[in-house]
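Engineer: Provided below for reference: sequence and predicted model.
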Amino acid sequence: MRRHNLNDLLAFITVAREGSFTRAAAQLGVTQSALSQTVSGLEKRLKIRLLTRTTRSVSPTSAGERLMQTVGHRLDEIEFELDALTELSEKPAGTVRITCGDFVLRTLLLPRLAPVLLEYPDIKVEFDINYGFRDIVADRFDAGIRFGATVDKDMIAVPIGSTVRMAAVAAKAYLARHAAPKKPQDLLQHACIDIRFPTLGGTDAWEFEKRGRKVNVRVAGQVVFNTSAHVPAAALSGLGIAYLPEEEFAPHIESGDLVRVLEDWCPTFSGYHLYYPSRRLPTPAFSLVLNALRSEVFC
């Protein structure tokens, strides 16, 4: 049986996933012309075109798509297994890729991981700030951070923080112009500061609960963000009512600049979890990151 060069397959998979010879060449550490020749050689041997090339983009053909689906994940598994062999090394090294939100990165991940990175200079951590529900296997992340209730059941989920309570808040100036809502449905009469989640393609309903009764309200307003980072500032400016985990508003609530509303309707739920594929063999670098994040779990 004729054997194919795995490097050729890796070259094709990387170009197809990146949608660019330039980015793929940078990732693989080769020149763009060499990469183009490698992929062309693979197409010539297979006697079928795998990529459609234009001046602006590169995309897989139907044959290329089929090859990606059947071979891509197998190459990933080989790479994972080879990474696991670094356990034989006395010096943990390598890159750990984590997708997460900006608030949890700033307040939880960086403070806990900084000592690890200082102690092990050969470990690198790459953070992807993203509010979409990324497929960490397909997108080649080592782990992701989400609230516990949203983690897929086929993942290993490790709690890395305490339970979270939601908070609906507004600036005093806003509440001076508008009567505070008494029940969640009253939000339909208010300007609300919302977040558009990439995976959903739109904004999500705000979820409230009181004595077992759950109410979802789809709010509207003048301002929508794609992350939570600027929501407190918008609320402080009097642009409307905002709804996030209360810790994101904590300094402003304590100072009195933001006032809680609907407090008896704001639910509590499981906090941040680090999740990763159950079948993955952890590298020493990933194990150190995991231990650092779960070593200070709040009770």
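Structural biologist: Sure, I can see it. Residues are numbered from 1 along each chain as shown.

Engineer: Every contact and neighbour count from this point should use C-alpha atoms.
Structural biologist: Fine.

Engineer: need the helices for the stretch 51-200 of the chain, in chain order.
Structural biologist: 62-84, 102-104, 110-119, 172-177 (DSSP state H, counting those that start in this stretch).

Engineer: right, and those - which one's nearest residue 229?
Structural biologist: For those, the distance to residue 229 is smallest for helix 102-104, at 6.8 Å, taking CA to CA.

Engineer: List of residues touching the closest one?
Structural biologist: 129-130, 227-229, 248 (CA atoms under 8 Å, 6 or more residues apart in numbering).

Engineer: if we go to 7 Å?
Structural biologist: Helix 102-104 has contacts (CA atoms under 7 Å, 6 or more residues apart in numbering) with 129, 229.

Engineer: Which positions within that helix qualify as buried?
Structural biologist: For helix 102-104, the neighbour count (16 or more other CA atoms under 10 Å) marks 102, 104 as buried.

Engineer: okay, pairing it with this:
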Amino acid sequence: MKQNFTVRHGALDGVEAFLSVARHRNFRKAAAELAVTPSAISQAVRALEARIGAALFIRTTRSVGLTEAGERFLSRAGPAFEELIAASDVAREFGKRPTGLLRLSVPPAVMPILLEPLIASFCQAYPEIELEIVASGELVDLATGGFDAGIRLGELVAADMVAVRLTPPFPLVVAGSPDYLRQRKRPERIEDLRGHACLRMRRSNGSVAPWRFADGNKTVEAIVAGPLIAHDYPTLLGAAIQGLGLAQVPGPLAGASIADGRLQALLTPFAVSSPGAFLYYPERRQVLPKLRAFIDHVRLHSGGDPARKRMGKRRSPEPGAAKAADG
């Protein structure tokens, strides 16, 4: 038969009073220790005895002693209560200072442009925090995955999340290598992509993402084709540098390659803007000092906009609008 392991409501009521009386063998001294009246101590002990169904103390006008039931209860309840106090103290430390394991779910594209330059300085600034970064393109459930927070592009953050801006908005850039563009006519219009090898991204839901562009005040989705489908932007960027085709990637990720001539930016008049990268988590009250320290450190060193913004005010076809916060 299945046993019921549920702790009854109020099962711990009166235990602290009992332990104090047992320690002092005196109700008045126990009351003074706990800063309550002797009457309150007496009532708490009597209520505990009534729930247990046995007398715990032998009381006379001159002394207080333990019954056999009281001795047995003391031998088990004393260490257990001390362990509860110790557990509370340990947990309380996590709410006072930056310490413990900080687990983040981060897309691979964010690593080189946002986190890699900051990991060493963060770990040095907060030696009591263990930083674990799980680089994955999957949109994980933070709670079931055991994550403190995640980092995603703004259009991918769910509406019920608190979102903290880490970067300014940036364009999605179409780029190709000089070698590739010597073999193909440079695209001047969105329709010109039909004659090009376009490297594509597969979303976490299994669909292949279309390329997005801004045509006046409208966002246009272009269905493109090409020789490679990847699950992350760095792979697409590397393939474009090697001349395999054109890639549409976040501007900050392609910036260095465009600056040094390995890639050329294309269709820039039609570039659509992404809201930028956001750190997100379920509720404000769940922000422990370890996560607060990380948010502040990334903002300080990345130049992220700390202003409070509504993510619903964005130019994106993706559904959902997260609660924005400045942390």
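Structural biologist: Thanks, I have the structure now. Computed from a predicted structure; not experimentally measured.

Engineer: Redo the helices of the stretch 51-200 of structure 1 as TSV? Include distance to residue 252 of structure 1.
Structural biologist: Putting the helices of the stretch 51-200 of structure 1 into TSV (distance: least, CA to CA, whole Å) gives the following:
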stretch	distance to residue 252 of structure 1
helix 62-84	44
helix 102-104	15
helix 110-119	22
helix 172-177	11
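
Engineer: and residue 196 of structure 1, which of the ones you listed is closest to it?
Structural biologist: Evaluated over the helices of the stretch 51-200 of structure 1, closeness to residue 196 of structure 1 peaks at helix 102-104, with 14.9 Å, by CA to CA.

Engineer: how far out from the middle of the chain is the closest one?
Structural biologist: 11 Å (CA atoms, centre = their mean, to the nearest Å).

Engineer: Read off where that helix ends up in structure 2.
Structural biologist: Mapped onto structure 2 using TM-score structural alignment, helix 102-104 of structure 1 spans residues 108-110.

Engineer: ok, the alignment partner in structure 1 of residue 209 of structure 2 - how many residues close by?
Structural biologist: Here residue 209 of structure 2 is matched to residue 204 in structure 1, going by TM-score structural alignment. Using other CA atoms under 10 Å, residue 204 of structure 1 is surrounded by 15 other residues.

Engineer: And for the one 10 residues further on?
Structural biologist: A count of nearby residues for residue 214 of structure 1, using other CA under 10 Å, gives 12.

Engineer: picking up where we left off before, which residue packs closest to the match of residue 209 of structure 2, ignoring adjacent ones?
Structural biologist: residue 218 (6.8 Å; CA to CA, 6 or more residues apart in numbering).

Engineer: circling back to that earlier point, what's the closest of the helices of the stretch 51-200 of structure 1 to residue 274 of structure 1?
Structural biologist: Of the helices of the stretch 51-200 of structure 1, nearest to residue 274 of structure 1 by CA to CA is helix 102-104, at 11.0 Å.

Engineer: average offset between that closest one and structure 2?
Structural biologist: Aligned to structure 2 and superposed, helix 102-104 of structure 1 gives a mean residue distance of 2.4 Å (mean CA distance after the TM-score superposition for structure 1).

Engineer: returning to what we had before: out of the helices of the stretch 51-200 of structure 1, the one nearest residue 166 of structure 1 is which?
Structural biologist: When these are compared by CA to CA, helix 102-104 sits nearest residue 166 of structure 1, at 14.4 Å.

Engineer: distance of the aligned partner of residue 151 of structure 2 in structure 1 from residue 100 of structure 1?
Structural biologist: Matched by TM-score structural alignment, residue 151 of structure 2 corresponds to residue 145 in structure 1. In this view, residue 145 of structure 1 and residue 100 of structure 1 are 5 Å apart by CA to CA, to the nearest Å.
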